[in-house]
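A.B. asks: Below is the sequence, then the predicted model.
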Amino acid sequence: MVNLNAEEIQWIVNHLFVGNRLATAEITTGDGIRVDLRNIRSPIICFCSQGDNITPPQQALGWIGDLYRDDDDILACDQTIVYAIHENIGHLGIFVSGSVARKEHEEFSSNIDLIDVLPPGLYEMVMTPKTARAAHPELIVGDWITRIEPRTLDDVRAIVKPSLENERRFATVRRVSEINLGLYRMFMQPFVRAFANEPAADWLHKVNPTVLPFELFSDRNPFMKPVAEIASQVRTKRWPASPDNPLLLAQAMVSQGIVNALDAWRESRDRGLELMFMGIYNQPLLQAMVGLRDTDERPRRQPGVEPERIAYVRAKLAERRARIAEGGLHEATIRGLIYIAMDETGIDERHFEALRLTRAHRGEMSLDAFKKVVRDQFSSLRLDHEAALAAIPGMLPAAADVRAKTIEAIRRIVFAAGKPTAERARRLDRVEALFAAAGRQRRRPGRAGKKRGFTTPSSRQQGA
């Protein structure tokens, strides 16, 4: 257990729970450095569940819409965000459930390299069961097939359902909390500090409902010693009950009844708290009293719409647009693969495994260099995919056999997950045509110059 002092607890409440300032880049360190999630360069993984009533997907993914203005903002920040949504696991189950550990946790860890090389953008990780009919099972790690599907901010907003009314309600909570804190510090805190002392604090800690049961039923309680002896005897004489044992059936009925009662109590409690919340913080009078009805603007700061931020995004995109035609065979190959994979079906883990094996076999590029090339080429395609594709022939070598081997490697990677979709096959055909066009483009200047009786720039340089 971590014991926090009053200042630490108050800071967490003000800045995270009530203020929610991390999602809007409002937190600064003691040195004046702004804590901005947009500065994170490693992939951000967000795992949430529809069955989580403490941190549901609406809350777990809400920070994305708070922090970014649009999809180009994510791209300009060079960030990769991957989220996965479980269907029904509860809040604690996300961390301790065995089924989640065998599925989501294992898939996240086994595909961490795939996530790490993903181009900047927003993605959802989708997991489907591995079957006997799955294509290329040797490329699948574990019992699930992981697919990374591209998403947009509109997809996240459809889950979160942001609204000005909700923002105003929670902004009212924040203002009321700040007022109450000020009143407490002025009128109540001096009395609390006057009567507070170390023994009283230690006693309150021991009788805390989260601590006391463990103390009462621990070995430190002398009355629990007989229980330990009885448990040892039961352990040595234990035998399984038959399935039709009436006591076993009664146990199952009582257990299910307890579960149903707790579920009903939880739902009733949640409804009551929601009604109380709406009854207090949805009142226009209270919102006006705390200064939230003087304008129709959003009560929360959104860093993505600041003028300097928009200027930064535009400058970053212009800089990348100027480098679209740069690169050689590696860049052209990865650009073609990314273009093929940019359809709505996403990237299958088998595609990445085939690409990884190809890269390892050739040994031509380190993993870090590969990651950088992937990000750069994806950025080029996102900025202007027609211009990026048109530049591919000029990036390829003149040797036809090298281009042919590269196309064959591309085909192996595309077919790693089975027969491609019609859209993906069309994109593959286009990439093959671009590789073929490279040879024609390199032959055409020489033939044209010879036919018309003048030299090309390259031949003039050679003659010089």
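C.D. replies: All right, it came through fine. Numbers count the residues shown, from 1 in each chain.
A.B. asks: CA atoms for contacts and neighbours, from now on please.
C.D. replies: Will do.
A.B. asks: could you pull out the helices for the stretch 1-150 of the chain?
C.D. replies: 6-12, 57-60, 62-67, 71-76, 93-96, 98-100, 106-110, 112-117 (DSSP state H, counting those that start in this stretch).
A.B. asks: cool, and the stretch 251-400 of the chain?
C.D. replies: 284-289, 307-321, 329-341, 349-362, 367-390, 392-395, 400-414.
A.B. asks: separation between residue 136 and residue 413?
C.D. replies: Residue 136 sits 11 Å away from residue 413, going by Cα to Cα, to the nearest Å.
A.B. asks: So between these two, which is more surrounded?
C.D. replies: Ranked by neighbour count (other Cα atoms under 10 Å), residue 136 and residue 413 place residue 413 first, with 21 against 13.
A.B. asks: mind checking how far the more buried one is from residue 353?
C.D. replies: The value you get for residue 413 to residue 353, if Cα to Cα is used, is 8 Å.
A.B. asks: Ok, residue 64 next?
C.D. replies: 29 Å.
A.B. asks: Over to residue 399?
C.D. replies: 27 Å.
A.B. asks: who has more neighbours, those two?
C.D. replies: Per other Cα under 10 Å, whichever of residue 399 and residue 353 has more neighbours is residue 353, with 20 against 10.
A.B. asks: got a list of what that one touches?
C.D. replies: Residues in contact with residue 353 (Cα atoms under 8 Å, 6 or more residues apart in numbering) are residue 139.
A.B. asks: Repeat that for residue 84.
C.D. replies: Contacts of residue 84 (Cα under 8 Å, 6+ apart): 46, 47, 48, 124, 125, 126.
A.B. asks: Same question for residue 417.
C.D. replies: 135, 136, 348, 350, 351.
A.B. asks: could you dump these to a markdown table with distance to residue 238?
C.D. replies: Converted to a markdown table, the contacts of residue 417 look like this (distance: Cα to Cα, whole Å):
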| residue | distance to residue 238 |
| --- | --- |
| 135 | 48 |
| 136 | 48 |
| 348 | 49 |
| 350 | 49 |
| 351 | 52 |
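A.B. asks: let's bring in a second model and compare:
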Amino acid sequence: MEDSAKGRDRANAGLWQAPPWQESWQYAIDAWQRTILFCDVLRRRGNQYAEHNSSPVPHVLRFDVKLVLSGRMLPRPVNYGLVRIVPPADVIVDPGKRPFVVVDPRAGHGPGIGGFKADSEIGAALQAGHPCYFIGFLPDPVPGQTIEDIMRAQAAFLEKVIELHPEADGKPCVIGNCQAGWAVMMLAATRPELFGPVIIAGSPLSYWAGVRGTNPMRYTGGLLGGSWLTALTGDIGGGKFDGAWLVTNFEGLNPANTLWGKQYNVWSKVDTEAERYLEFERWWGGHVNLNAEEMQFIVDKLFVGNRLATAEIVTSDGMRIDLRNIKSPILCFCSKGDNITPPQQALGWILDLYRSVDDIRAHGQTIIYAMHETIGHLGIFVSGKVAIKEHAEFASNIDLIDTLPPGLYEAVLIPHTIENIAPDLELGEWIARFEPRTFDDLREMGGNDPEDERRFATVRRVSEINLGLYRTFAQPFVQVIASEHAASWLARLHPARLPFEFFSDSNPLMASIATLADQVREERQPVGPDNMFAALQDFMSKQIETTLDLWGAWRDQAQEQVFLAVYGSPMLQAAVGLHATDELPRHYPGEQPETLAFIRARIAELKARIGEGGLREASIRALVYVGRGYGLDERQLAVLRRIRARHREGLSLQEFKRILREQSLMLLVDEPAALAALPSMLPSSHEQRTAALAAVREVIESTGEMNEDVQARMSCVEALFSDGTGKPAIVRETPVRASVRARRTS
């Protein structure tokens, strides 16, 4: 009896374990039920796939939209369109704020991923009060449309947005996701007057860049012999390139997740993961097509040719696409966890185009980068956590981004605490701060050495040779035997599409799954996590994933070694016209004589105007001087807005931006002369000088205590603002500093 009582006590305490045979039976029932439910999830996925692709305009936007302009109605028709996002009932947008335009990638999947969730890029812009637009596309291209046609169409879309918002305080902020990023940058380089700040998320711009051992995708073009295979695929597809091939390339980067992890996660947690899985698969299975000519341009000019970051692309009307022509701030958002667009490919174009940060400033450009530590490629513009934090801060601080002095910055988000903010500055949970950076900061991320550059230059020339051989000897025959009917069947049987159709109601073998799944839900008997066979199941799954990860790592390493050996061969390099004594295997625009001449002319112009201006120019020059090297953040923008509200005759945002950039450049080219000219630019009134100095101090002190360097610069400005009457123009404590001090001591 005593033993029986102890057994009951252990059972009541949750310590009792069922016999192994009973645990095995319970696990067998649970596994069988999960298998039926998993098959039903796949069936629902297949039906969802068919329903989605039968829609006239398939997309995954969560928000209601209204068509504004169809690309099919343009002189050069394209399959793109501009829609306005209808704000949810609980969101109010301000027509005075600049509009946001989100452009989604056409990289194998359909549109809508930028507004896939309520917490998204579009959601963040709406929550910040900005009108929002979306540029999407149809599954099939208009016959004959080219990348240039798409650029012209998107320019027409932006012109329409600007026309609809004449009262907006600034041109549209344009967000380009992944492949759309380079397309937006190309357009901004040719039509800079249409753009406010440009945000590119997970966008490759420097295609050869990367680090050995971690970025295998950049070797693909060389391992396939260049772009001839792209031409062959387009010819077999009847003039269209099937986007499912791009999806297959992405999936191949992570065999553990593709072949096992993604499906196992749903099967093992089918009671909770089904809806999330179906939601994502609706987009993942929405494959779209490109014209063969479009895809050939992308591979030849970008992925293999790497001509965008070196200003080598020239449009059909003779315009060179040079990213240095972009006049709006550029914010590059990337992640160390992204194996599709690693940071080197997202930021390497800066090192390709410019010689130094001073070169960036001389062109009047502002470049910002934001680095996430872990998020994957899709998470950059899909993850709700990223949208709530990074994209929300970008949206709410877009005016600050638009007024940063020329230069290179890193966006850093610091938590909002009671110590680092005045109580009367209304800010969110994070404070966006923009810290000055140098080219050494970019180089520390790693990159190619000269030998690697020569290897990729060899790939480009080999690709040109192979493409020429294919077009001369094989393409005529392939195009003769290719047919639209055969292309349709090849697309339908593609490995990325076939599972969707096989596991659907169109397959008679799946007819009984729905009924069985309903019965299982009524009689569901899940096992607990303490079941020994469930634990064994998870252990085996981890072993399978580890094995696939090891195989993937071995494959990537082998491919890298093959690439390095083949394209590092001196014989092959010599055969394509490259030699080891060549100093530069590719073009660097920042070193060209015309670029150096432009910089010299710009410096001479700025020096000649260094004494021009009045109180406004002098105050902004002083503000830039004191804050140089100290970083800028949204607390300073909040104070600037407050000062501007106190002076209703204040500058418009665009005028303030123009003066800020000019004064920054004048300090850059000749700081002593720019400071010496300040007293002559100021009015004689002691009151006006004191008021201007107070405004400068109020902005600087909004971040809290000043360091020694900033204090020394502030003292220099106080002396320059003195009117020579013995009355120094000094303001010892501003309202912002007083509020911060009071809050810290309370």
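C.D. replies: Here it is on my side, so go on. Please read all numbers here as calculations on a predicted model, not as lab measurements.
A.B. asks: what's the TM-score for these two chains?
C.D. replies: Put the two chains on top of each other and the TM-score (TM-score structural alignment, normalised by the length of structure 1) is 0.88; 441 aligned residues with a Cα RMSD of 2.5 Å.
A.B. asks: on that earlier part again, going by distance to residue 274 of structure 1, which of the contacts of residue 417 of structure 1 wins?
C.D. replies: Proximity of these to residue 274 of structure 1 (Cα to Cα) peaks at residue 348, which lies at 41.3 Å.
A.B. asks: Go ahead and confirm that closest one touches residue 147.
C.D. replies: Yes. Between residue 348 of structure 1 and residue 147 there is a contact at 4.4 Å, judged by Cα atoms under 8 Å.
A.B. asks: which neighbours do the two share?
C.D. replies: Common neighbours of residue 348 of structure 1 and residue 147 (Cα under 8 Å, 6+ apart) do not exist.
A.B. asks: contacting residues for the aligned residue in structure 1 for residue 436 of structure 2?
C.D. replies: Residue 436 of structure 2 maps onto residue 150 in structure 1, with residues paired by TM-score structural alignment. Residue 150 of structure 1 makes contacts with 121, 122, 123, 124, 342, 344, 346, as judged by Cα under 8 Å, 6+ apart.
A.B. asks: Was I right to think the third one contacts residue 147?
C.D. replies: No. Distance between residue 123 of structure 1 and residue 147: 9.8 Å, which falls outside the contact criterion (Cα under 8 Å).
A.B. asks: okay, those two: which has more neighbours?
C.D. replies: Using other Cα under 10 Å as the criterion, residue 123 of structure 1 and residue 147 rank with residue 123 on top: 23 against 20.
A.B. asks: if I line the two up, what does that one land on in structure 2?
C.D. replies: For residue 123 of structure 1, the residue aligned by TM-score structural alignment is residue 409.
A.B. asks: wait, that match sits on residue 371?
C.D. replies: No. Between residue 409 of structure 2 and residue 371 there is no contact under Cα under 8 Å: 11.4 Å.
A.B. asks: For residue 313 of structure 1, find the nearest of the helices of the stretch 1-150 of structure 1.
C.D. replies: When those are compared (using Cα to Cα), the closest one is helix 71-76, at 5.5 Å.
A.B. asks: Buried residues of the closest one, list them for me.
C.D. replies: By neighbour count on 16 or more other Cα atoms under 10 Å, the buried set for helix 71-76 of structure 1 is 72, 73, 74, 75, 76.
A.B. asks: what about the nearest residue to residue 392 of structure 2 once chain neighbours are set aside, neighbour count?
C.D. replies: Nearest residue to residue 392 of structure 2, sequence neighbours excluded (Cα to Cα, 6 or more residues apart in numbering): residue 124, at 4.8 Å. Residues near residue 124 of structure 2, counting by other Cα under 10 Å, number 25.
A.B. asks: what packs against the strand or helix carrying residue 124 of structure 2?
C.D. replies: Using DSSP states H and E, residue 124 of structure 2 maps to helix 121-127. When contacts are defined as 3 or more Cα pairs under 8 Å, 6 or more residues apart in numbering; DSSP states H and E, helix 121-127 of structure 2 sits against strand 100-103, strand 132-137, helix 392-396.
A.B. asks: Ok, which of these comes nearest residue 488 of structure 2?
C.D. replies: strand 132-137 (20.6 Å).
A.B. asks: so the closest one matches what in structure 1?
C.D. replies: Against structure 1, strand 132-137 of structure 2 falls on no residues (TM-score structural alignment).
A.B. asks: Now do the helix or strand following that strand: which range of structure 1 does it align onto?
C.D. replies: Sequence-wise, the next helix or strand downstream of strand 132-137 of structure 2 (DSSP H and E) is helix 147-164. Following TM-score structural alignment, helix 147-164 of structure 2 has no partner segment in structure 1.
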